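A.B. asks: Provided below for reference: sequence and predicted model.
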Amino acid sequence: MLAMTTPWVLFPTPSNQLVLNRLVSSLHFFLNLFSKHILLPMNKPAHNWAFMLATLMLFLLGMNMLGLVPYTFTPTTQLSMNLGLAVPLWLMTVIVGLRNQLSSALAHFLPEGTPTSLTPILIIIETISLFIRPLALGVRLTANLTAGHLLIQLISMAALTMTSISTTLSLLTFITLMLLTMLEIAVAMIQAYVFVLLLGLYLQENT
């Protein structure tokens, strides 16, 4: 719980007064840019989800970046945590589709023009692909963050071990570690964006 709530301390406290500073202005710019980009391909009914998607993006981004701070734990490296986010959000998109456009939602299970002999197989395949979506959301986020963190750990241990063997090799390994850390920062940001983007695509299909 401490790791999950810590990123929110970094965000400014809402105020009734107009407070303009670099942090608030940067946050507003990011939210406006993200909302325009993520909602551009969506239907108008899906725009009601803008606040939830932006909040989810900031939440995932904060937790992913928190894991790059030394001696901290990243909750999003746990599959149970990611599935706890992915399954309810995916289920909400499915429920919205079944409530608002039942015939269109059911039509996804059987594409138009399918031969009668292939109908049962296609329905089974589309059903499986539908239920795999939340699993793919959770596993993708977990695997990418865990792999990056493990690689950083291994290279940092190698750099420390090589200190007594060769200063040059240790320095080269440390430079590699710094470059990998920069790459992992980009991965943490991209994976948060991909999670929200895929959720937005699922929402687009059901609105």
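C.D. replies: Here it is on my side, so go on. Numbering: from 1, shown residues only.

A.B. asks: rest of the way, CA atoms for contacts and neighbours
C.D. replies: Noted.

A.B. asks: what comes up buried for stretch 175-182?
C.D. replies: 176-177, 180-181 (16 or more other Cα atoms under 10 Å).

A.B. asks: The residues you listed: which two are farthest apart?
C.D. replies: T176 and T181 (8.5 Å; Cα to Cα).

A.B. asks: surely M57 meets V194?
C.D. replies: No - judged on Cα atoms under 8 Å, M57 makes no contact with V194 at a distance of 9.4 Å.

A.B. asks: longest helix in this structure, by residue count?
C.D. replies: helix 119-161 (DSSP state H).

A.B. asks: after that one comes which helix or strand?
C.D. replies: helix 167-205 (DSSP states H and E).

A.B. asks: and the angle from that following helix to helix 119-161?
C.D. replies: 160 degrees (axes from the mean of the first three to the mean of the last three Cα atoms, to 10 degrees).

A.B. asks: So which elements touch helix 167-205?
C.D. replies: helix 22-39, helix 50-66, helix 79-100, helix 119-161 (3 or more Cα pairs under 8 Å, 6 or more residues apart in numbering; DSSP states H and E).

A.B. asks: Next up, a structure to set beside the first:
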Amino acid sequence: MTLSFFDQFMSPTFMGVPLIIVALSLPWILYPTPSTRWLSNRMTTLQGWFINRFTQQMFLPLNQSGHKWAILMTSLMMFLITLNMLGLLPYTFTPTTQLSLNMGFAVPLWLATVLIGMRNQPTMALGHLLPEGTPTPLIPFLIIIETFSLLIRPIALGVRLTANLTAGHLLIQLIATAAFVLLPMMPTVAILTAITLFLLTLLEVAVAMIQAYVFVLLLTLYLQENI
């Protein structure tokens, strides 16, 4: 039976139970729980320092009302980073390669930012649909274009995360397959291919972290426009 390269993106099941549930619950088990003691271990200290630095950097441009989203956005980024990194391990499944899951993250959070803007400052929120100084004949066309660009934002969020991770996984599998095929015939070329695979894996680790950061960064930018 010939397997397709895209079979790695199918959601696995065990005795009829989808294992994506296990993959989604695993990140919360891996992180150490902060304690109330004055002194903690190095892992907890490093985790707290990273979260504090990220939160300060991400929410620095936002005003005080936007800081209520800090816990949600920071938790989402840590969750996405962990899912992306665990998906790089052998014999694992990456839930963020599923467009449905990424859209489930993107659509509610984007819709929440839009609803907050409509509730708190409807005039300014609707003003984004029509740039200042627009000629009168172009007003209907620009409103349609800006409305379409507003509605396509959650799709762009989900597709960006899915496409980047899917492309990286496919490329890793293609190069790994080429290295195994070339090993008995051309060992030198196979070794060079394996070195390329190692460098590509390092790049994919960076992509896994950057894409999670970009996902949350764009959400905070959308929030900044509506508060």
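C.D. replies: Cool, got the structure. Model, not experiment: these values are computed from the prediction.

A.B. asks: overall similarity of the pair, as a TM-score.
C.D. replies: The pair, once superposed, lands on a TM-score of 0.97 when counted by TM-score structural alignment, normalised by the length of structure 1; 207 aligned residues with a Cα RMSD of 1.0 Å.

A.B. asks: before we move on, back to that, look at M57 and V194 of structure 1 and report which has more neighbours.
C.D. replies: A count of neighbours by other Cα atoms under 10 Å puts M57 above the other of M57 of structure 1 and V194, at 21 against 15.

A.B. asks: how about the more buried one, what's its partner in structure 2?
C.D. replies: Counting by TM-score structural alignment, M57 of structure 1 lines up with M77 in structure 2.

A.B. asks: rewinding a little: same list (the helices and strands packed on helix 167-205 of structure 1) but as a markdown table, adding distance to L2 of structure 1.
C.D. replies: Formatted as a markdown table, those follow (distance: least, Cα to Cα, whole Å):
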| stretch | distance to L2 of structure 1 |
| --- | --- |
| helix 22-39 | 23 |
| helix 50-66 | 11 |
| helix 79-100 | 14 |
| helix 119-161 | 19 |
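
A.B. asks: Out of these, which is the most enclosed?
C.D. replies: Across these, averaging neighbours per residue (mean count of other Cα atoms under 10 Å) puts helix 50-66 on top, at a mean of 19.

A.B. asks: Go ahead and measure how far that helix is from the middle of the chain.
C.D. replies: The chain centre lies 8 Å from the centre of helix 50-66 of structure 1; the measure is Cα atoms, centre = their mean, to the nearest Å.

A.B. asks: what residue of structure 2 matches up with L130 of structure 1?
C.D. replies: Using TM-score structural alignment, L130 of structure 1 pairs with L150 in structure 2.

A.B. asks: where's its match relative to W38 of structure 2, distance?
C.D. replies: 47 Å (Cα to Cα, to the nearest Å).

A.B. asks: and what of L197 of structure 2?
C.D. replies: Relative to W38 of structure 2, and taking Cα to Cα, L197 of structure 2 is found at 44 Å.

A.B. asks: Ok, A212 of structure 2 next?
C.D. replies: Distance from A212 of structure 2 to W38 of structure 2, by Cα to Cα: 32 Å.

A.B. asks: Now do the same for A194 of structure 2: its match in structure 1.
C.D. replies: By TM-score structural alignment, A194 of structure 2 lines up with F174.

A.B. asks: R119 of structure 2 too?
C.D. replies: By TM-score structural alignment, R119 of structure 2 lines up with R99.

A.B. asks: try L89 of structure 2
C.D. replies: Using TM-score structural alignment, L89 of structure 2 pairs with V69 in structure 1.

A.B. asks: Using the three-state scheme, assign that match.
C.D. replies: coil (DSSP: H, G, I helix; E, B strand; the rest coil).
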